[in-house]
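Chemist: with the sequence up front, the predicted model follows.
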Amino acid sequence: MNSLAHPQLRFTPTVKDPDGPRELILLGSTGSIGTQAIDVVLRNPDRFRVVGLSAAGGRVELLAEQALTLGVHTVAVADEAAVPALRAALAAKAAGRALPEILAGPDAATELAAMECHSVLNGITGSIGLRPTLAALRAGRVLVLANKESLIVGGPLVKALARPGQIVPVDSEHTAIFQALAGGSRAEVRKLVVTASGGPFRGRSREELAAVTPADALAHPTWAMGPVITINSATLVNKGLEVIEAHLLYDVPFDRIEVVVHPQSIVHSMVEFTDGSTLAQASPPDMRMPISLGLGWPDRVADAAPGCDWTKAATWEFFPLDNEAFPAVELAREVGRLGGTAPAVFNAANEECVDAFLKGALPFTGIVDTVAKVVAEHGTPAEGTSLTVEDVLHAETWARARARELAAG
């Protein structure tokens, strides 16, 4: 099996751990994953040192504060127009501290990802994280992957570059599988069980979902996330993406990856072995735990996040997934089996449909229905066709345009 992420395989990066703190590059530093990663770093200065940061450029004050607090060498911003404001913010906050080098433009994060360090945390949102992912792998870094889209849309490209064990996943579901896989050999794995909170609409029929409003869908019962990922959780598109990601990370066939609804979000996923034993990873919902595991692997970071409180009574529930009400997971399986640019089409069309739903142009059930139409029109990729980054970008552009047409029609 060509397992990109496996706890029993130790990848040796091009830059070995120094005697002092491990050197890191954080991509997407001003987002949710990035800010929580910085919290882990600041509480463990003996373990980690950040040498580079990247961000889109919309929160220059925060980016400047992060850069100076961490003492990074380089800051990358995707928006070149943000550079003057970033320089001004750095100068205003410097107080005698050295100013970092600034990289700017759409390729800035990709350039930063290839710079010297031990590990690159890719916390960028969206498929724009693909090129930085490939750059980090090509440079021989450990890739701490929170940007699921780069793996999903560029699966064959990532698999062609990544060496076994080079990727450590950060999604709570995939870090759970990663840890549970340590309990047996690959030949002993029967299935992967990915848990889903069920979002705010667990138990509703498809007919009841038709009248869901954006405000309803944005009220996630467990996690505080951005609007796109919150809607994806409500439609279970996010769980479909995670099924594709699990297949690519662990090289397990789609028919051996199961989704189960677990409203408490304490058991983050499980691995069932051939003897009937199931190993689960459990912890309260807190992304600092999987982030710290990714940054510190193969060692854990003490007190990264609170553990379960076993002095209090608790009930953990598990329910089968209602595929009729929530067809996104089965659609994702189909897309994953198609391969090629189909996952890129699925992901891009969904983003456009979510935007249309939030603007009132599509009903809630219309999100996945429209994505399915776009995927069907895209068709099956030609057998033996090799995938390029340009192929992915072209497919995404077509899918976005077609999804907008269907949503407007």
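Modeler: That came in fine, so what should we check first?
Chemist: when you work out contacts or count neighbours from here on, use the C-alpha atoms and nothing else.
Modeler: Noted.
Chemist: check contacts around the nearest residue to residue 33 once chain neighbours are set aside.
Modeler: In this structure, residue 33 finds its nearest non-sequential neighbour in residue 123, 5.7 Å apart by C-alpha to C-alpha, 6 or more residues apart in numbering. With contact set as C-alpha atoms under 8 Å, 6 or more residues apart in numbering, residue 123 has these partners: 26, 27, 28, 29, 31, 33, 34, 145, 146, 147.
Chemist: just residue 242 next, same as before
Modeler: Applying C-alpha under 8 Å, 6+ apart to residue 242 gives the contacts 148, 173.
Chemist: that's a strand at it, yeah?
Modeler: No: counting by DSSP: H, G, I helix; E, B strand; the rest coil, residue 242 is not part of a strand but helix.
Chemist: any idea how far it is from residue 170?
Modeler: 12 Å (C-alpha to C-alpha, to the nearest Å).
Chemist: comparison target, given below:
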Amino acid sequence: MPRTDAGISQKTISVLGATGSVGDSTLDIIASSPERYKAHALTANSNVEKLAKVAIETGATFAAVANETLYGALKQALAGTGIESGAGPSAVEDAASMPADIVVGAIVGAAGIRPTMAALRAGNQVALANKEALVCAGDLVMAEAARSGQPILPVDSEHSAIFQIFDQDNRNQIEDVTITASGGPFRTWDKEAIEQASPEQALNHPNWTMGAKVTIDSASLMNKGLEVIEAHHLYQLPASKLSVVVHPQSIIHGLVTYSDGSMLAHLGAADMRIPVAHCLAWPDRAPADTRRISLIDIAKLTFEAPDVERFPCLRLALEALEAGGSLPNIMNAANEIAVAAFLERKIMFGGIPKIVEGTMKHFIKTGDIKDAGSISDVLAMDAAARRVATDIQDMVQ
């Protein structure tokens, strides 16, 4: 870790998923503190133009695009810059494996599983925004993190909040961990209206600016179910010690209740740069040009119980966690298929939980929900669940 002229140790940061919303937040923090951080390897799925642009702007040393057919376009966009390039899933894993002080895992979906494991196996510190790595392969990922001797740093605002108030030395005295949810754009809608919602309505999140997949998951509350499963793995807690509360203001992001009755809460603005800044500076803290909150201006914080009748995706995620084995992986794969179909207007919003539940029931009936022994097993089950979900999608409106 080199030191700058100011005497500050400069960290090298690789960003997997550099062209998405979390990637934007990460690169913003890097650009605002060049004395502290330097971009190293950057990856994207297919947005070559933006990937090349940010690689050049940040002085990255390597850029890779997951779509291997776009290698020529990336190489041409980087010609004369001295930035090395690659393409295909293996190139993304190569980027994750390159020695770096922190690898930010911000790839959306199950595509982030192998790169996350590659980063951990290389001994890199991982700051994880990719929920699916833990939802689909949590036991395997956490075992690899344990072997590396470094904790996974959570980038999600909720898990970053919990990480900061979770007393690891007194974990046996923790009674409950509460994850907050904004409630999304449909918080006050009735069930029938929610089921008929359009993509435009579902993408209109009241508090956060995120990518399309995460925004749809927030609208269905599936995002909160995924986060509960994440918390189970990150903090090694049973489902009975994990809860969800709807908090429309998105000021409190997580709470931890202890056996003496103390409840600790983490507060912050709805600004993804805050948890990113925490991860990049960890175990220290560093100045960051992020949004601040004023309790006087906020004036009032409210809370509600989540409604799993109107938002069945949350129920399904919790049921998958309770059942264990490969069911969370199956549930996630079906949800990815369903969300893509909704965004392509092939199904109504109410079709998302129907596809997820139908896929889960199929594998429960066949009894094929055993624990995965390897990442290959995880990805094979993911593929099988996607096939079943696609078949069910054709029967759902």
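Modeler: Noted; the coordinates are in hand. What you are looking at is a predicted structure, and each value in this text was computed from that prediction instead of being measured.
Chemist: farthest pair within the contacts of residue 123 of the first structure?
Modeler: 31 and 145 (14.3 Å; C-alpha to C-alpha).
Chemist: how much does the helix ranked longest in the first structure stray from the second structure?
Modeler: Counting by DSSP state H, the longest helix found in the first structure is helix 389-408. Superposed on the second structure, helix 389-408 of the first structure shows a mean distance of 1.7 Å to its aligned residues (mean C-alpha distance after the TM-score superposition for the first structure).
Chemist: tell me the residues of the second structure aligned with that helix.
Modeler: The counterpart of helix 389-408 of the first structure in the second structure, using TM-score structural alignment, spans residues 375-394.
Chemist: can you check stretch 23-30 of the first structure too?
Modeler: With TM-score structural alignment as the criterion, stretch 23-30 of the first structure aligns to 12-19.
Chemist: still on that earlier bit, could you find the counterpart of the residue nearest to residue 33 of the first structure in the second structure?
Modeler: Using TM-score structural alignment, residue 123 of the first structure lines up with residue 106 in the second structure.
Chemist: same question for residue 328 of the first structure.
Modeler: Per TM-score structural alignment, residue 328 of the first structure is aligned with residue 313.
Chemist: buried residues in the helix or strand encompassing its match?
Modeler: Using DSSP states H and E, residue 313 of the second structure falls within helix 312-323. Applying a neighbour-count criterion of 16 or more other C-alpha atoms under 10 Å, one finds 312, 313, 314, 315, 316, 317, 318, 319, 320, 321 buried in helix 312-323 of the second structure.
Chemist: contacting residues around the third one?
Modeler: This points to residue 314 of the second structure. 220, 221, 222, 223, 224, 225, 308.
Chemist: and the helices in the stretch 51-200 of the second structure?
Modeler: Applying DSSP state H, counting those that start in this stretch to the stretch 51-200 of the second structure gives helices spanning 71-77, 89-97, 113-121, 131-148, 157-165, 191-195, 199-202.
Chemist: looking at those, which is nearest to residue 371 of the second structure?
Modeler: helix 131-148 (9.2 Å).
Chemist: residue 230 of the first structure: helix or strand, and which one exactly?
Modeler: helix 227-235.
Chemist: and for residue 330 of the second structure?
Modeler: Using DSSP H and E, the element containing residue 330 of the second structure is helix 327-343.
Chemist: average gap between that helix and the first structure?
Modeler: So helix 327-343 of the second structure averages 1.5 Å relative to the first structure (mean C-alpha distance after the TM-score superposition for the first structure).
Chemist: hmm, who's touching that helix?
Modeler: For helix 327-343 of the second structure, contacts defined as C-alpha under 8 Å, 6+ apart pick out 109-110, 132, 135-137, 199, 213, 216-217, 229, 316-317, 320-321, 347-349, 351-353, 355-357, 359-360, 363, 369, 378, 381-383, 385-386, 388-390, 393.
Chemist: tally up the residues packed near the closest residue to residue 36 of the second structure other than its chain neighbours, please.
Modeler: Leaving aside its sequence neighbours, residue 36 of the second structure sits nearest to residue 10 (C-alpha to C-alpha, 6+ apart; 4.4 Å). Residues near residue 10 of the second structure, counting by other C-alpha atoms under 10 Å, number 18.
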